[in-house]
Structures are given as C-alpha cells and as structure tokens.
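Peer 1: Structure for this input, please:
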Amino acid sequence: MAFKELAEVASFKDMAYGPIGEAVKKAMPYTEADEIGVYAAALSMYAAAINGTVTFRRRPVGVWTVLVGRSSGGRKGTASDTARAMLDTAIDDFLFDRTVSGITSGPSLVNHLWKTEVDSLTSRDGVDGRVLLMEEEWAATLKRSRRCPTFSQQLRTAWDGKAIRNITKGKGEEARQEVTRPLLGFHAHITPAEWTRHVSSDEALGGTFNRLLPVMVERSKMLPSRDDDDESDWTLDIPRADALKEAYEWARETPRSIGFTKQAATRYDELRWEIEDHLAELPEEVACFMERTTEQVSRVAAVLAASEMKTKISVKALNAAWAFVRYSMATVEYLIKNAGETGRRIKPLSEVIRDALIACGGEATSTELHAKVKNRTNAAGLKAEVEAMPNVEVVKVKTGKPGAPKVVYRLKTEESEVKPEPQDQGQDPGRPTLRLVEPEPAPRPARRTRTRATNKPKTETQRPKTQRSKAQPTRAPRVPESNPFADLLSL
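Peer 2: Now for the predicted structure:
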C-alpha cells in the first residue's frame, strides 16, 4: 500500500465532524500541516480536557494519538502547534497547566498523576487529576522506558481508567501512592523508521500499542515565507475554535455519560462484525495492533458527541469516528508492510537474552548478561524477563566468600546450549572454535649445568652430572685433602 493510497481508505472529509472538524477546516489555510494530523492532535487534546466528567459507559474517553511522518516533510510539530493554537481559548489553561513530557518509568508516571491530584485538593472544583502526556520525540522516550519493567503495564492500566499505584520502601501510608481513577491523555510524534525500530508486535500483543491510534501525515502545502522583519508567531493567525468553548464548559460543569441513539447502536453492532471479520483475515503480528478498534471507535464518537453538547452519539458521528479509526488501521498495515520490505526487524528482548547467553557459552552471571542487554532493559527488567523464559533457568552458586551467592542464568534446551566440551568429545561443527596449537620446540645447544654440593657422598657407581662423555684433561684439579671425593677425581 503506497502512502497516497491511505487517503482512499478514508479521507478527511469522511472523518471531519462537528465543531472540531469545522475548526480544523478554518485553520487549514494558515498552516502547512496535514489536516488529518491537526484533527488527530485536536481530538487527543480535547479528549484529555473533558476526560473525567465525560465518560462512555463508565469508561474514560481519552483518545491517544501518534503522528507518524518524516522529520521534515511530515510537519508533525506544525500539526500539533496548529491544534494547540486552535484550542487555546476554548479549553482555558488546560494545555498550559496540564501538559507534561519525559515520563519514562511506571513509578514516575504514578507519582506525577498522584501529585497532580494532591495539588488540586484545595482548588475550587475539587480533585482534578487530568494530565496530557505529550512526547514530540517519542522514539527517545521509548528507548528509556524499556529499562522500566512496569511502565508499559501502568500505561495500559491508565488507558483503561483503572487504579495504578506505587509501593515504595518503608511502612505506613506515606509509602503508598495510589491513583484510583487516572485521567491520562497521550499524544506523540515519531518517524516511520523510528516506528519500525522501536515499536514491536510483542508490546502490541501485551496491549500497549493497540491503545494508540497512529496516523500517517505529510505536508499539505507550501505557504509563502513571511517577511524577514516580521517576527510575530505564525500560530496567532490560526482562527480560535470559539464554538468549542461553550461545549467545554458544558462538559466540565457536571458529569456527562455518553451513549448511543437506537440507530447508532445498530450501526455499532454492524461495525463490530465488520472489524472482527477484518482482523480475522490479518496475520497476528498485524492484528494485535488493532485489537481495541471497537472501543477506539466508541471513544472518538463520544468526544465528537460531547463537542456538540450531546449525550447521545448519532449515526453520523459514529461513521465519522469509524473513518478516523479506519485510517489509523490502514496506517498500521502500511508501517508493518514497509518494515517487512526494508528487512528491518527488532528482536524481542527474550531473543536478545538468548543470543547473549549463547555468545557466553550457554550461561552467564547476572552482571555479565546485563552488560550485554543494558541498552534494552535494567537489572529488574532483565530478571523479570528471564523468569518468564521457559528455556532459561536461574541458578544460585556459592562462591565460598562472604556475601550473597552468585546468580547465574543458564540455557536449558540442548539445541541452544553451547557449553565448553572436552577435546575428546568434539566440538559443535556449526560453530567455529579456537584451538591452542603448541609449537614444536627448537633444538637448543647443550648447556653446562652446575652440580649442587650435598652432604651425602656418592658411590662409585654414580657419575657426577657434570661429567661429559669426552676424555677428561690429563691433569687432575687440585683438591683439598679433606675432600671426600678426592679418590674419584684422581681416577
């Protein structure tokens, strides 16, 4: 599927709906961003702003989007800046006060959401834990977050709206941080190459990436350059979405539960069948990115309905939401196909650990193994991953020294176990081996050796070590009369 063919799956005209769609249309003459990119960013920001008071069947309405485009031609930052300027006056100071970035671990995520709630305890509106996590350099964040074994799990739980918590060292309530109802929004940027490198089907199977809606974006047009002496911010030209201000106040004044009209409920059931039939035809490594498609459709539709100050989702709003999610599904298929054509594949961590153990001869200490995989995970993450691997055993070896025993990771399967074998048993023919070859000793000239005097006299049958086979000189050496070997030397 070529990039331009994505527009044939679903166009902006199909998905643009309500005040959000109208606001994007009015902003497009003043920006070079992709209209679908601006729409995706606006959906994510507005959903994060109304999350909490607006729900869909007691579920959060957070819409988590990712803009996927090239570094220069994608205009990802321009799309987000356009959406931010468009919503600036509509949602008060939410984007300024509640946007955060750089969170790369589960404990730091829980800590930030918990502190946000604590800081709002004395506010006029009471507890308010809304946060928008916005990562414009998502690839760098993905690299660092792999070192925390709990980050993906906490992120998934936050999307579901279920309680997340930290249990820190110590006793008492101060050692426990708990957010019973996380209100987290998410929006990120990444290039197609970075997606291929850092987004794996393993994480999608675990449920992390199928909670995201990636959309491919590209520059919509090239606007004339501004005058050199005009230093004003270009986003000031973006028309503000004043129509959304009233809808935002309506959404925040009291809890709103969004549902379907009778006709929309029937249409939703049709979409469920259509989505499940489509996923059944896809390979698992592709379908795992789309397993929450039906809920994604309902969340987008709920946000569109709330933007119209309605508690019932119409068929038109549902079809617009389906068009947006369908475009995201086509984006995933494009990215995975493109990754296969370029031959790039990111090894799962379990595979990296197995290869590292084979390179170490079938076993390695925890310190040695972590040195080889430290760019993928930390010590705790390594331990958790190894414990989940059926072909690796953990052995504790006593060193005979004070302290804890040494932890050794060892491959259990015979085919992958590469331990040193004695030379008479042979080596694995599939692996090159090194053998120390002893050089033959070169002949050396005879060297005169000195005899060490001993107190034990030698018998007549013994010959001195220094005696040579050739004839001795005719003159015997002078020896003191007290020498016990005098008789032998005179022979």
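
Peer 1: Could you use CA atoms for every contact and neighbour count after this?
Peer 2: Noted.

Peer 1: Touching, residue 242 and residue 89? I think so.
Peer 2: Yes: at 7.1 Å, residue 242 counts as touching residue 89 under the criterion of Cα atoms under 8 Å.

Peer 1: top strand in this structure by residue count?
Peer 2: Of all the segments assigned as strand in the chain under DSSP state E, the longest by residue count is strand 183-190.

Peer 1: Counting by contacts, list what the following helix or strand past it packs against.
Peer 2: Later in the chain than strand 183-190, the nearest helix or strand by DSSP states H and E is helix 192-198. Secondary-structure packing of helix 192-198 (3 or more Cα pairs under 8 Å, 6 or more residues apart in numbering; DSSP states H and E): helix 138-145, helix 315-342.

Peer 1: Next, the structure of the following sequence, for comparison with the previous one:
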Amino acid sequence: MFEDKPDEAVYTGILGEIVKILEPSEEADPIGILASLISLTSAMVHPDIRIPISRSERHPVTAWTMLVGLTSRGRKGSATNAALKTGRKVSRTFVENNVLRSLASGEGLIEAIADLSPKEIREMEEAGQAIPEQGGQSRLLYLSEYGKIMGKSVGPGATLGTTLREAWDGETLAVPTRNNPIKATRPHLSAVAHVTPGEFSDRLNLTELAGGSYNRWMFFYVQQTKVLADDVPIDEAKYAALCAKLRNNLADVGMKAQTVVEAQKAACADDENDDGEADFFLIERTPEAKELWRDICATLEQQKAMSPILDSFTGRQRPHIMRTAATYAIADGRTEINEVDLAAAYELFEYSLKSIRYVIGEDEDIPEGGYSANAKLNEDAKNVAAALKQRAANLKDGLTRTEVRAICGGNKVSATYIDEVLNVLGDNISRGQKPGAGRSAVLYSWTGPLVREMTEEGV
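Peer 2: The predicted structure follows:
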C-alpha cells in the first residue's frame, strides 16, 4: 500500500490555490489534479520562453506527467478532467483546439503540429494572404491509455517512441522520407498520461527504458482519496477569480517574451554568426533561488547512487525540476524563478521519485529474517539484484561469478557464500554461458520483473 504524501510546499502559488479549492469537491488525488494542471499550464506558456539549465542547454517550459493508478480506484481521469475544466475557464479556445487525445504513430503526431508546406505557402502568397510565422505549435498531449502507446513504441518501423523523446526535447520534428516531407519546427508540447501499474509492468520495453523514453516523464502514483455521494460546493467566485488571474498572468508574461524576442531578432537580423539565442526569452533565477539550486544539485548527485535501475527513470531530474519551477513562476505572473517556486518543484520531483520507486518495487527491503536470517546475505542479494536489473534495463549481458563476488566483498567471501547469495534470488535469475568465453565463464542474468507486479487488488 502506497502511503506517502507530497510535501505541502507543492501546493504553492495560483496553481496550488486552485487545487486546494477543488480538492473538497473531488474524489481524485489532489496530487493528480496538480500534476495534470502543471502539464496543462505549461502547454499554455508562450513557446519562445526557455529555461537555461546550463550554458549550452535551453529547455522549453513544458511538463510531462504520468498518473499511475489502479483502474477506477486511481481516479486518474477525474484528476485530469478537473484540470481541463480549469483550463476551459482560463482559455476555452486552447482546450478545445490544442489538446491531442490520441496518437497512432510518430508521423501522425508530426502531421498534427506541422508547419505549412511549401505548396500551402505558395497558394497563400498567390492569394495575397499573410504567411504566419512557422513553428512553436503548442499542444497538450492527453494520453489516457498510455499502455497502448507503450505497445506502439516498439517493433519494426515504430517511430512513436523516438518522436515523443524528440518532442520532449523541444527539437524540430520531421518526416523527410515522404514524397511530400513534413516538418514541425520547435513544437511546444506538454503531456499528461494515464497508465495502470499492471499495464506498465506488462508492457515495459527494455529498449525504450534504455533509450530514455521513461525518464522524460514525472510519475505520480494516485489513489481515490474520498467517496462523495453528492456534489460538494466550492467557492465559485474565488475559483473564477484565480482562473482569470492565471489567464492574465500567462498573457502578460507571453507578451513580454514576444516583445523581447522580436527586439532581439531585429538586432541580430544582419548577424551571420547569430547562434540562435535571440530566438528565446530566458527565464532566470533570483539570487536566493540560485543558492537553493546549488544545494538541490548536490542532493540530486547523491541520489544518483541510490539505485542503478532508478536512474533509467529519473535521469533528467534537473530539467524536470526547472521546467516545473518555471511553470509555477509564470503562472504567478513572474519572469524569474524564486526559491518558493524551486522548493515546490523539488518537492514535487521528490514525490515523483517515491512514486516510481513504489511502482518498480525499489522501495522494498528484504525483511530481516525474510529470505535469510543473515542480514549481510540479504543486503548483498539486493545489491546483486540491482546490478542485474540495471544490466537488463540497458540491454547488456549479465554478471559473471567474479563480478557477483566483487559486489559481495571480493576475495573476502567464499564460493559457498556466493552460492547462498544467488540462491536468495531464486527464479529471478538464470544461469548461462558468457558469449565467446570458455567453459568456466558462467553468466548470471536477471529474468524476474523489472517493476513491481500489481493487480487491480493491489500488490
């Protein structure tokens, strides 16, 4: 049973206030509402705004959130519907025209957000019509059945997984092999997806995991929080006022970004060595936020050593946190990230970390006296299992007996002890021959589940 709750710091600013108003009237998990609302709000952010992660990295202000929960009892749909209802109050036009609810292929996604084709531009010019600036198409991907997307992302000719990874990066997407090539210049895509733990476990593909498909998402385990027999009224006036304020803040920040970018482009119009930096309006951090960010980065580096398999899901911690912090700031009408935004984004990522640890089973410890009364034996078995899982996730060969022994203490432990460690892992490992090696080179590989196996009844 997942019992963790996010720090209250995540419910900050306008977005947090909206969730607090909606929470009494919803059976959905408030963290699911917040995650969905962050994705939707980030999709409404002006596409020319960027966040400097490092000197060479400029990230779009987009958020990709994955709600993981049991069918019906997870209330995933209720959480996202609450966010979309808010979105309609902020901009009905955006929600009705800019939310994509299904994806069949990578090519289909690119077609949905494509620039005008040369033929279309030529026809508009001949008709005397003004040609709009190309690129920067803003969309929210609402993938309510992500399990099906996982199935479409693998196999011969599958392009969806690659296209989604590039879309998260904010890169220009293209299908150059067609007779009539299509291109989507620097699209601005946020996403919210739903999946059950069982679907995720059954359809998790090692190639996609190793390729980085899942570390582009922040995962949130969600559960029904209450049962409501009747409608519960909310403060409609305050709710409407917050939605109006969010609308105005997004418009004000967007207008400022557009004005600055237009001036920067005009100044660089004749510069042949322009590096493209003028195309963006950069969201910076306050001095206090910079100091906090240094502390957070140090903590994130320490977390990398927690679990090799976990890194396959959380390898993009810094961009996730900064994108979320920028969304908090812009929603409040600011063009600088302050320490409150950053603290909220960090706590949200920490909850995402706890969620994915629960989903993949990394939160489980071998209980004392469980597999063995020997605590060291249990700990070594856990470490060997983690190493084998990581190699499996990265599509690499397993571990030799020498490598297993090195994990357990090297020459300080006996061959009998290594046998006991391997016996603890039981049917989760297989024994084979290392390719190209001699008869004695035995290779142990992970054959158990990489993620926690769940049913509709739970674990």
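
Peer 1: Would you mind finding the most buried of the helices and strands packed on helix 192-198 of the first structure?
Peer 2: When you average the neighbours per residue for each of these (mean count of other Cα atoms under 10 Å), helix 315-342 leads with a mean of 20.

Peer 1: So which of the helices and strands packed on helix 192-198 of the first structure is nearest residue 214 of the first structure?
Peer 2: The closest approach between residue 214 of the first structure and any of these, judged by Cα to Cα, belongs to helix 315-342 at 5.5 Å.

Peer 1: So for whatever helix or strand comes next after that closest one, what gets flagged as buried?
Peer 2: Next along the chain after helix 315-342 of the first structure, taking DSSP H and E as the criterion, comes helix 349-359. Within helix 349-359 of the first structure, the residues that qualify as buried by neighbour count (16 or more other Cα atoms under 10 Å) are 349, 353-354, 356-358.

Peer 1: Name the pair among these with the greatest separation in space.
Peer 2: Maximum pairwise distance among the buried residues of helix 349-359 of the first structure (Cα to Cα): 14.3 Å, between 349 and 358.

Peer 1: Taking the centroid of the second structure, which residue is nearest it?
Peer 2: For the second structure, the residue nearest the mean C-alpha position is residue 217 (1.3 Å; Cα atoms, centre = their mean).

Peer 1: what about the alignment partner in the first structure of that residue, distance to residue 410 of the first structure?
Peer 2: The alignment partner of residue 217 of the second structure in the first structure, by TM-score structural alignment, is residue 212. If you measure residue 212 of the first structure against residue 410 of the first structure using Cα to Cα, to the nearest Å, the figure is 37 Å.

Peer 1: what does residue 101 of the first structure give?
Peer 2: Plainly put, residue 101 of the first structure is 39 Å away from residue 410 of the first structure if you go by Cα to Cα.

Peer 1: Also residue 179 of the first structure?
Peer 2: Relative to residue 410 of the first structure, residue 179 of the first structure is positioned 39 Å away (Cα to Cα).

Peer 1: Kindly report the same for residue 364 of the first structure.
Peer 2: Distance, residue 364 of the first structure to residue 410 of the first structure, by Cα to Cα: 7 Å.

Peer 1: Can you work out which residues contact both of the two?
Peer 2: Common contact partners of residue 364 of the first structure and residue 410 (Cα atoms under 8 Å, 6 or more residues apart in numbering): residue 357.

Peer 1: more neighbours, the two?
Peer 2: residue 410 (23 against 19; other Cα atoms under 10 Å).

Peer 1: Isn't the more buried one up against residue 392?
Peer 2: Yes: with contacts defined as Cα under 8 Å, residue 410 of the first structure counts as touching residue 392 at a distance of 5.5 Å.

Peer 1: Can you show me the strands along the first structure?
Peer 2: For the first structure, the strands defined by DSSP E occupy 54-56, 65-68, 99-100, 130-135, 164-167, 176-179, 183-190, 213-216, 256-260, 312-313, 363-365, 392-397, 406-411.

Peer 1: Redo these as TSV? Include distance to residue 282 of the first structure.
Peer 2: Shown next, in TSV, are the strands of the first structure (distance: least, Cα to Cα, whole Å):
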stretch	distance to residue 282 of the first structure
strand 54-56	29
strand 65-68	22
strand 99-100	36
strand 130-135	30
strand 164-167	33
strand 176-179	37
strand 183-190	24
strand 213-216	18
strand 256-260	29
strand 312-313	30
strand 363-365	38
strand 392-397	32
strand 406-411	34
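
Peer 1: Nearest to residue 146 of the first structure, out of these?
Peer 2: Go through the strands of the first structure one by one with Cα to Cα and the one that ends up closest to residue 146 of the first structure is strand 130-135, at 15.5 Å.

Peer 1: on average, how far is the closest one from the matching bit in the second structure?
Peer 2: Superposing on the second structure places strand 130-135 of the first structure at an average distance of 1.1 Å from its equivalents, by mean Cα distance after the TM-score superposition for the first structure.

Peer 1: measure residue 197 of the first structure to residue 139 of the first structure for me?
Peer 2: For residue 197 of the first structure, the distance to residue 139 of the first structure equals 9 Å [Cα to Cα].

Peer 1: quick one on the thing from earlier: residues in the second structure aligned with the longest strand of the first structure?
Peer 2: Across the second structure, the stretch matching strand 183-190 of the first structure (TM-score structural alignment) is residues 188-195.

Peer 1: Could you pick out the longest helix of the second structure?
Peer 2: Among the elements of the second structure assigned as helix by DSSP state H, the one spanning the most residues is helix 236-267.

Peer 1: helices and strands around that helix, which ones?
Peer 2: In this structure, helix 236-267 of the second structure makes packing contacts with helix 13-22, helix 76-97, strand 281-282, helix 317-331, judged by 3+ Cα pairs under 8 Å, 6+ apart.

Peer 1: got these as JSON lines, with distance to residue 67 of the second structure and mean neighbour count columns?
Peer 2: Output for those, formatted as JSON lines (distance: least, Cα to Cα, whole Å; neighbours: other Cα atoms under 10 Å):
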{"stretch": "helix 13-22", "distance to residue 67 of the second structure": "16", "mean neighbour count": "20"}
{"stretch": "helix 76-97", "distance to residue 67 of the second structure": "6", "mean neighbour count": "19"}
{"stretch": "strand 281-282", "distance to residue 67 of the second structure": "30", "mean neighbour count": "22"}
{"stretch": "helix 317-331", "distance to residue 67 of the second structure": "16", "mean neighbour count": "25"}
